[in-house]
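J.: Build me a structure from this.
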Amino acid sequence: MIPAVDPDTRLLPANADKSPHLATMDEVYRIFVAGAPNRDRRELIFGAFRIYAQLLWTHFPDARLWLNGGFVTYKDAEPHDLDVAFLVDSTDLARVFQAESDALSLLTFQGVSSQQPAFSHIGRLQPFGGLIDSFFVPSDIPQVVNTWKDRWSMASNPAGDGYRNDLFKGYLEVGA
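T.: This next block holds a predicted model:
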């Protein structure tokens, strides 16, 4: 069950062990779309996320999805996208990416260089027209999982220039 958003910080409260709050898709919709500010933008992002999750779970049926970013807050500014970290065993990821190249389209790419077409550098390429920011977290490497727990528990500075070390927040986990 998703805890109430703190009315002062407009963030989810953090768990003491920096673990995510477990949630269902219906709960995410009810709290962070229907019950949150900027509903129209959130509807668009959530629609993309629902399709994204279905596609991801066809490739990785056991994947756990960690949800983070402005979407899982009640900030006044409308969220740009939904940050999603998907946790799967690294051997499963390698197997799927070797066999099915379309699964790569589910990831965010930064600093990509290309030969064709005419452009040679893409600063950031995100799934679903930029509505999803997606990252792979190898669930079989505990130190990497713990790094993501630490990073996703940190609240960002209001100016958007880094993270605070005096304020921690919660994030969500959704499974298939």
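
J.: Every contact and neighbour count from this point should use C-alpha atoms.
T.: Noted.

J.: can you count the residues close to residue 25?
T.: Applying other C-alpha atoms under 10 Å, we find 15 other residues in the vicinity of residue 25.

J.: Proceed likewise with the subsequent sequence, for comparison:
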Amino acid sequence: MKFPSISIILGLAGLINSLDMTSYSEGPDIDEGFKAYLTELYLMTEDPIVTTTFSDFFTTDGQLIVRATVATGSDEIIALKQRLLPTLGNKRWNHRPNVTTVDSESCTEKVFQVLGVIETSFKGGNCSQAYYSARFHVLKDASGALSMETHAGNLAVYHDFIVEPPVAPTNIACGN
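T.: Got it, this is the predicted structure:
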């Protein structure tokens, strides 16, 4: 039996999603389970070949909004994700969320706001980062209870309303 060389294993390790939650911090009134919910959502976002396993977070008429680009419903959400993160694997995202707060709450939804850094790396070694602010509109059930169940069709809106600089690669090297 042959075993892959350590260099092959280390090379493949660089292709694995690299979500980093070490700087994640919660403000007041963040529900138990939101960190796990966000972690799973970002892992699905960062995997270039994931499609419906990402879109099943959303309601049937849910929206993924990146700056001014709006995708509504599963097909459009998947298409926008694939436009931003091609399935070829030549581009990778690494989310580094930090400050998480409650933006608003009503009897039908709770809106979480997450600030952080997103690193974009390209095959060949170029890695740059941008700063982001995102809001996640998570729906409550008929009794007004919030569920942090993942892949449950309870995300009405995922809105990256700030991504600065707005293009990748940026002039900010990763790790700065």
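
J.: TM-score of the superposition?
T.: Superposed pair, TM-score by TM-score structural alignment, normalised by the length of structure 1: 0.28. Supporting alignment: 89 aligned residues with a C-alpha RMSD of 5.7 Å.

J.: Packing partners of the helix or strand hosting residue 43 of structure 2?
T.: If you go by DSSP states H and E, residue 43 of structure 2 is part of helix 34-46. Other elements packing on helix 34-46 of structure 2 under the criterion 3 or more C-alpha pairs under 8 Å, 6 or more residues apart in numbering; DSSP states H and E are helix 52-55, strand 91-105.

J.: now for these, which one comes closest to residue 9 of structure 2?
T.: Closest to residue 9 of structure 2 of the helices and strands packed on helix 34-46 of structure 2 is strand 91-105 (C-alpha to C-alpha; 18.1 Å).

J.: Can you give me the buried ones in that closest one?
T.: 91-98, 100-102 (16 or more other C-alpha atoms under 10 Å).

J.: do stretch 73-82 of structure 2 as well
T.: Across stretch 73-82 of structure 2, burial judged by 16+ other C-alpha under 10 Å covers 73-74, 76-78, 80-82.

J.: Give me the contacts around that stretch.
T.: 45, 48, 51-52, 54-56, 58-64, 71 (C-alpha atoms under 8 Å, 6 or more residues apart in numbering).

J.: Pull the most distant pair out of these.
T.: 48 and 61 (22.4 Å).

J.: Which one's more surrounded, these two?
T.: When residue 48 of structure 2 and residue 61 are compared for neighbours, residue 48 comes out ahead with 21 against 13, by other C-alpha under 10 Å.

J.: Next, the angle strand 91-105 makes with the helix holding residue 43 of structure 2.
T.: Helix 34-46 of structure 2 and strand 91-105 are oriented at 140 degrees to each other (axes from the mean of the first three to the mean of the last three C-alpha atoms, to 10 degrees).

J.: residues of helix 34-46 of structure 2 that come out buried?
T.: Neighbour-count burial for helix 34-46 of structure 2 [16+ other C-alpha under 10 Å]: 34-35, 37-46.

J.: got the residue ranges for the helices in structure 1?
T.: Here structure 1 has its helices, by DSSP state H, at 25-29, 39-59, 90-99, 127-130, 142-152.

J.: would a markdown table of the ones you listed with distance to residue 168 of structure 1 be doable?
T.: Output for the helices of structure 1, formatted as a markdown table (distance: least, C-alpha to C-alpha, whole Å):
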| stretch | distance to residue 168 of structure 1 |
| --- | --- |
| helix 25-29 | 20 |
| helix 39-59 | 23 |
| helix 90-99 | 28 |
| helix 127-130 | 26 |
| helix 142-152 | 9 |
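
J.: Mind checking these for the one nearest to residue 113 of structure 1?
T.: Taking C-alpha to C-alpha, helix 127-130 is the member of these nearest to residue 113 of structure 1, at 17.2 Å.

J.: in that closest one, what counts as buried?
T.: By neighbour count with 16+ other C-alpha under 10 Å, helix 127-130 of structure 1 contains the buried residues 127-128, 130.

J.: picking up where we left off before, who wins for proximity to residue 172 of structure 1 among the helices of structure 1?
T.: When the helices of structure 1 are ranked by proximity to residue 172 of structure 1 (C-alpha to C-alpha), helix 25-29 comes first, at 8.6 Å.
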